[in-house]
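> pasting the structure only:
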């Protein structure tokens, strides 16, 4: 049976193979999070309008768009949500997320810009010491901040 499948696979080379693979495999969204720090080592946290009321604080995050490099997603999302400019750094974490989602987190360094919040998504932006994070913060984001604090 495996030989028959292998022969059939060879016969459908090209676009048809890709179509079969596309239908046979899961489709993923890629959520990208930035652990943004300033020169003082403080981390940028946002109070998200659409997150649960008891856990509104978290890191800048959003979805990668088709063909976008994930580090550029961090830069774009931070700029869109806060107006700030960042330079992406090292990869902090890659995990499978909720349902068909992959979660990727990068460190990023604040390098400029003036805070101009996207009021549709973001209620507030503040810098916090990693040792004094606010109540109501996403637990997964607390772990990312702590992971990024390690030397």
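Yep, that arrived. Predicted, not measured: the structure shown is a model, and the values here were computed from it.
> from here on, contacts and neighbour counts on C-alpha atoms
OK.
> can you give me the offset of stretch 105-122 from its chain's centre?
Mean C-alpha position of stretch 105-122 versus that of the full chain (Cα atoms, centre = their mean, to the nearest Å) differs by 13 Å.
> what does stretch 61-74 give?
With Cα atoms, centre = their mean, you get 7 Å for stretch 61-74.
> Can you tell me what sits against that stretch?
Here stretch 61-74 makes contact (Cα atoms under 8 Å, 6 or more residues apart in numbering) with 29-34, 60, 77-78, 88-89, 104, 106, 108.
> Next: stretch 94-104.
In contact with stretch 94-104 (Cα under 8 Å, 6+ apart) are residues 26-33, 70, 91-93, 105.
> okay, pairing it with this:
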């Protein structure tokens, strides 16, 4: 049986998968039909919502990094448009409706199979209320940020200041 797989069996014929080298990398491969599995990264979105000199953050209510702060965001659902996912995540985590005002950047780490797409946005309506997966939500001055959950949060702020 192949190790470190999302699935141990071929989705085409049901045969147990094996690790075989393909294009210089070990890949889960079906020894029966030859189907090669490419383990795709997840796509996530975050929104840097600004209000003057204040930035919106949510305090994480779940691991990883429970209790630390990050931008509202989460995974894009299959079939969902990326900007729609960004607006949905802000609404779910903060109660606010936002207008996406720009693309800040796209981020990834070799150690984590997630692609993070960061947008800038502005709150248009709603009441700031933390969602069920957040301990808290709040506005912070740029020079008084809370303890951030992820290293790429700092890079996103730097890129936002440079571009938007």
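Cool, got the structure. Computed from a predicted model, the values in this text were never measured in an experiment.
> where does the TM-score land?
Overlay of the two chains. TM-score (TM-score structural alignment, normalised by the length of the first structure): 0.74; 128 aligned residues with a Cα RMSD of 2.1 Å.
> among the contacts of stretch 61-74 of the first structure, which are in strands?
Among the contacts of stretch 61-74 of the first structure, DSSP state E puts 29-34, 88-89, 104, 106, 108 in strands.
> Looking at those residues, which is nearest residue 56 of the first structure?
Nearest to residue 56 of the first structure among these is residue 33, at 15.1 Å by Cα to Cα.
> how near is that closest one to residue 104 of the first structure?
From residue 33 of the first structure across to residue 104 of the first structure, the span is 6 Å (Cα to Cα, to the nearest Å).
> mind listing the strands for the first structure?
Under DSSP E, the first structure gives strands at 29-37, 43-48, 57-58, 61-63, 84-96, 101-113, 122-128.
> re the thing from before, what about residue 33 and residue 104 of the first structure, which has more around it?
For residue 33 of the first structure versus residue 104, neighbours defined as other Cα atoms under 10 Å are more numerous around residue 33 (30 against 23).
> re earlier: tell me the buried residues within the contacts of stretch 94-104 of the first structure.
For the contacts of stretch 94-104 of the first structure, a burial check counting by 16 or more other Cα atoms under 10 Å picks out 29-33, 70, 91-92, 105.
> any chance of the residues you listed in a markdown table, plus distance to residue 5 of the first structure?
A markdown table is the format used below for those (distance: Cα to Cα, whole Å):
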| residue | distance to residue 5 of the first structure |
| --- | --- |
| 29 | 30 |
| 30 | 32 |
| 31 | 35 |
| 32 | 38 |
| 33 | 41 |
| 70 | 36 |
| 91 | 39 |
| 92 | 40 |
| 105 | 39 |
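> give the contact list for the alignment partner in the first structure of residue 130 of the second structure.
Residue 130 of the second structure maps onto residue 117 in the first structure when the alignment is built from TM-score structural alignment. Residues in contact with residue 117 of the first structure (Cα under 8 Å, 6+ apart) are 80-83, 123-125.
> same deal with residue 95 of the second structure?
Taking Cα under 8 Å, 6+ apart, one finds 126-131 in contact with residue 95 of the second structure.
> which one of those residues has the most neighbours?
Using other Cα under 10 Å as the neighbour criterion, residue 130 leads the contacts of residue 95 of the second structure with 23 neighbours.
> mind checking how far that residue is from residue 39 of the second structure?
Distance, residue 130 of the second structure to residue 39 of the second structure, using Cα to Cα: 33 Å.
> out of everything not next to it in sequence, what's closest to the residue most central in space within the second structure?
For the second structure, the residue nearest the mean C-alpha position is residue 44 (2.7 Å; Cα atoms, centre = their mean). Distances taken as Cα to Cα, 6 or more residues apart in numbering place residue 75 nearest to residue 44 of the second structure, at 4.1 Å, with adjacent residues excluded.
> got it, and residue 133 of the second structure?
In space, residue 133 of the second structure is closest to residue 61, 5.2 Å off (Cα to Cα, 6+ apart).
> Tell me, how many residues neighbour whatever residue of the first structure lines up with the one you found?
Counting by TM-score structural alignment, residue 61 of the second structure lines up with residue 49 in the first structure. If you count neighbours by other Cα under 10 Å, residue 49 of the first structure ends up with 15.
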